[in-house]
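S.K.: coords below, sequence missing:
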């Protein structure tokens, strides 16, 4: 998203480093614009997931209690009858006595959520878990509904969005500029090209810190970076403890608690039948413990194994995981958030902030404002590009015809560190550099259109 360098001196704007950073800002911005707008729109809606899901589930929130609730075993049996051939995956502990019972039943590799009247056991509704509106939005946001390929595209866009923000801050940095107008706020009275340049620069300044935070806290979900982190942790011996975020839309396949999260994705044989009375015994043990809702209760994966109980609270620092012996109701083990590895705790806090759950309504509002500013940044950058683009060319800042660019050791180290932290950035950076080096010789017309070589002089 190239700025209009009206405040930069000719000497500075012509310097090789400045022009190179301007070009990389342009390329990064032009690639990221559609992704930034899409992710900001879908992400701002997902921030309000608790309110949206409560509105969607309002028919099941309160049921008239005409009789005592049926036993948990009877409730599970009714849910299994509603999904022929299904097996119990998880029982959602009701938060209030009059709420509808929610049971997750696995059938043909997919989970179905069955809503039951707790007294009459009437089936109030069923829905495939991955077809629920907020789950669809989750996949639209993180994978573009394109699976692993979509996740990689989103991750590449996130990497280059970091480049866009960092180079934009460098270009924004005041150089001989007087006053705050045009720096901290746009010159509304200027109009035209200058107004759009100011709007782009000031929006970028205010949103950069929060946008960088959103990008970095979203990386653990990405297919490439998430698995990269798993591999690094295995090599460094830091992969102990529960992992409770998805990678590329799927539960991670590592860690001692993976089975409790992976569910049917991890199962190679049908689970053993649930023994009568065990679920009620587990509920009686778990309910007084005050586990943050929603609480998911999963049956044993093999005969004699304990039941798995996990909090699925959006505010991840509130989460706990337990193992309970169904025969005796004894708590076999408990892992609270504070007992996890510090890397998991850092990611947990980051994910909670990213989803707008860590500090309530203020977190949701801050995330929404950040998303709206990102949209403003993308739109204003697109307008600047469209207004300044020359006829017959992309409009990228032309390569410098002056002294050859020489990078300092500090800048090279910073780029190397970023490439090491973000492998997909490093890979795509190498591809772009190879293209820039080869295009002027192999594709002179394309290189001229991209601004990689001077345009032909006009004939007189």
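M.R.: In hand now; what should we look at? In this text the structure is predicted, and so the values were computed from the model without any measurement. Numbering: from 1, shown residues only.
S.K.: going forward, measure contacts between C-alpha atoms and count neighbours the same way
M.R.: Noted.
S.K.: Can you report how many residues lie near residue 444?
M.R.: Counted with other C-alpha atoms under 10 Å, the neighbours of residue 444 add up to 14.
S.K.: What ranges does the stretch 301-450 of the chain have for its strands?
M.R.: With DSSP state E, counting those that start in this stretch as the criterion, the stretch 301-450 of the chain has strands at 307-311, 320-324, 331-336.
S.K.: Among these, show me which one is buried the most.
M.R.: strand 307-311 (a mean of 25; mean count of other C-alpha atoms under 10 Å).
S.K.: could you give the angle of that strand to strand 320-324?
M.R.: Computed by axes from the mean of the first three to the mean of the last three C-alpha atoms, to 10 degrees, the angle separating strand 307-311 from strand 320-324 equals 160 degrees.
S.K.: adding another structure so you can compare the two:
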């Protein structure tokens, strides 16, 4: 007969084993959904990371100019664009910031296609165009954010990112050393123990060591999603128009309307905030799609921007009789890398009056975190930041491939089936795991709903339908 201490030790071992396999099972199921999305996000992320380099390779000749004397007034460059593209509306001016690069005017066709017109600032010559609507960056960004499926794709990615949190938490639990077996592969690769063990060590150590980096990318990425980001987090951190706008007239358009396609150019906490309006001169013969006959011109706005201390910036043109000129320099668009320099200023198109201005000091605490994280997420801070992001993306691609190959090696070849980790029954409720699941479900509703559906499926089908149980085991 076993002694009481031996019995207790055996019970403890059984409970620990049951918990380990339970976590592994959740980790496995989450990985089935998350890994394809993680690979996609890494690949498209790398493309966007090197977008400027790709653009320089493709359009280097059109982008390069020879510095010769003083640049022409921006209004003359604008006239050249309007003469070259009479049917297009000008939406944006982006000075190059480099004496040897062309300035950019974003112009929109009647059908809504967006194009960059490249202008030599010294001669006023239009050197060519870059199709902004169908650029490599736009293509990668649309896949990265919506899978080219609109809101449906956005929700699928949000579920993947939410389940990525579960994957991370469960993965760290499985990776963290608890006994001699788990310590054997902790922060080391066991090459002599077989291919599967080596792959397990590679997968686990990449995930464990880079877990905080993964958490950062998941949370900052989730903040842009359509449900958790837009409906929950962004809505509560949107800059209130009444704070600075006061009782001034507000447009029906929000700052999101200033973005171009999938590009996020406006600060995150301003996207849902209504734009201010210029004094309504619509009764003076102007209409939408207009070109004001009176009022300030682009040179005056550029001069005001310089007086206010703007260096790298972009100017948004008014698109209606009550629209405003907007001068913005923010980390979201890559105008500045220090988020504390974020600045968005709106000017009346008729008298040039500064209507409202929002800076870093006006941001909420979470909005400040978002502004600070954007440059880091996009690799804009420095060359080191770009290299680090490239390394992280490549590391997680290896992480994903190692997981797939590891599963392929351990899958049940003889009887078929998915090869999910076995399930061990044990008495009692694991309170820590249950609390963790509840917190994740409440914090990330779309991911939480998916977890609940999996639990219902497990209870209804896996436990009571032998064929389903065999297929998943």
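M.R.: Received the coordinates, thanks. Bear in mind that the values here come from a model prediction, so they are computed numbers and not experimental data.
S.K.: can you pull the contacts of residue 329 of the second structure?
M.R.: 310, 312, 313, 314, 335, 336, 341, 342, 343, 344 (C-alpha atoms under 8 Å, 6 or more residues apart in numbering).
S.K.: Which members of these are classed as buried?
M.R.: 310, 312, 313, 314, 335, 336, 341, 342, 343, 344 (16 or more other C-alpha atoms under 10 Å).
S.K.: gap between the residue nearest to the second one when sequence neighbours are not counted and residue 313 of the second structure?
M.R.: Yep, that's residue 312 of the second structure we're talking about. Take residue 312 of the second structure and drop its neighbours on the chain: the residue closest to it by C-alpha to C-alpha, 6 or more residues apart in numbering is residue 335, 5.6 Å away. Distance from residue 335 of the second structure to residue 313 of the second structure, counting by C-alpha to C-alpha, to the nearest Å: 6 Å.
S.K.: try residue 406 of the second structure
M.R.: 49 Å.
S.K.: picking up where we left off before, what residues does the residue nearest to residue 312 of the second structure make contact with?
M.R.: Residues in contact with residue 335 of the second structure (C-alpha under 8 Å, 6+ apart) are 312, 313, 314, 329.
S.K.: rerun that using 7 Å as the cut-off
M.R.: When contacts are counted by C-alpha atoms under 7 Å, 6 or more residues apart in numbering, residue 335 of the second structure touches 312, 313, 329.
S.K.: picking that back up, save the strands of the stretch 301-450 of the first structure as JSON lines, and put in distance to residue 239 of the first structure too.
M.R.: Output for the strands of the stretch 301-450 of the first structure, formatted as JSON lines (distance: least, C-alpha to C-alpha, whole Å):
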{"stretch": "strand 307-311", "distance to residue 239 of the first structure": "19"}
{"stretch": "strand 320-324", "distance to residue 239 of the first structure": "17"}
{"stretch": "strand 331-336", "distance to residue 239 of the first structure": "15"}
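S.K.: Might one say that residue 189 of the second structure is in contact with residue 201?
M.R.: Yes: with contact defined as C-alpha atoms under 7 Å, residue 189 of the second structure counts as touching residue 201 (5.4 Å).
S.K.: Of those two, which one has the most company?
M.R.: It is residue 201, of residue 189 of the second structure and residue 201, that has more neighbours when counted by other C-alpha under 10 Å, with 23 against 18.
S.K.: Tell me the counterpart of that one in the first structure.
M.R.: Under the alignment (TM-score structural alignment), residue 201 of the second structure pairs with residue 198 of the first structure.
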